[in-house]
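No letters, just coordinates:
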């Protein structure tokens, strides 16, 4: 299985970019991992929230292959403990899917077309985090999940 993380807009903090890169590199030890950035929509100030979600949705859907399993990072998604998230990853690997695609949307969320294509939604917290921080938290949790599955000493229960 491969995991692809897709996010809207580039990370504007070098410190966050460096930390994301550290965990992405660590993940390569366990699984094929790819982090794709979809550039911000140009002239988004001239668009309504709905129009921006539609345009971002088209760009997200254009990244997908028919065999991909799409999971959205969404405030209404299921919350997991780190142990439960590790189990979620194991079940996805056991199911034989080729590519698990996790998507962090833009500031207004996802279009209806993207919701229609997704297989599930995950929420990292009831709190709201910046989209920049969510990238780091998610990559770290994926890494943590694989260390849990391998019984490595990174996660302490």
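Nice, I can see it. Values in this document were obtained by computation on a predicted structure and should not be read as measured data. Numbering: from 1, shown residues only.

contacts and neighbour counts: CA atoms only from here.
Noted.

Tell me the buried residues in stretch 103-119?
103, 104, 105, 106, 109, 110, 111, 114, 115, 118 (16 or more other CA atoms under 10 Å).

before we go on, here's another structure to hold up against the first:
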């Protein structure tokens, strides 16, 4: 993950935050409520919020690059949220500007972040016309 953060940094400022919910919370609804409060500290209303969700929209690489370009025109900052083991609360999903799906498979959140970071790096190389992506 830090590998891609370093590769993205010259193309676009990037900050990776990995907040954790402390303590064992057994009820799904309670965990989602607590995670919502924690995650809300990491983005503002001014940012374009993209939440990763298995029911989100699938995009190919070129489509993602195009969306990123449009999102950056509309907002100065993008925020991508990946949920924990229980996903993301419905209330938080309602705040999203876009729901993105990386796969129809359920991915561990750490793997999802890695896949997202590579996809973002690939998208920025397309936008900056750096030879990395092969169509």
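Noted; the coordinates are in hand. This is a predicted model, so every value here is computed, not measured.

In strands, which of the buried residues of stretch 103-119 of the first structure fall?
Members of those lying in strands (criterion: DSSP state E): 103, 104.

would you turn the buried residues of stretch 103-119 of the first structure into CSV with distance to residue 30 of the first structure?
What follows is these, written out as CSV (distance: CA to CA, whole Å):
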residue, distance to residue 30 of the first structure
103, 20
104, 22
105, 26
106, 29
109, 30
110, 30
111, 32
114, 28
115, 29
118, 25
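
Widest-spaced pair of the buried residues of stretch 103-119 of the first structure?
106 and 118 (15.9 Å; CA to CA).

what range in the second structure matches the helix ranked longest in the first structure?
Secondary structure of the first structure per DSSP state H: the longest helix is helix 131-149. Applying TM-score structural alignment, one finds that helix 131-149 of the first structure aligns to the residue range 109-127 of the second structure.

how much does that stretch stray from the first structure?
With mean CA distance after the TM-score superposition for the first structure, stretch 109-127 of the second structure departs from the first structure by a mean of 0.7 Å once superposed.

Name the residues of that stretch that come out as buried.
109, 112-126.

re earlier: just the buried residues of stretch 103-119 of the first structure now: which is nearest residue 78 of the first structure?
Proximity of these to residue 78 of the first structure, judged by CA to CA, is greatest for residue 118, which lies at 13.4 Å.

residues touching the counterpart of the closest one in the second structure, list them.
When the second structure is aligned by TM-score structural alignment, residue 118 of the first structure is paired with residue 96. With contact set as CA atoms under 8 Å, 6 or more residues apart in numbering, residue 96 of the second structure has these partners: 48, 49, 50, 51.
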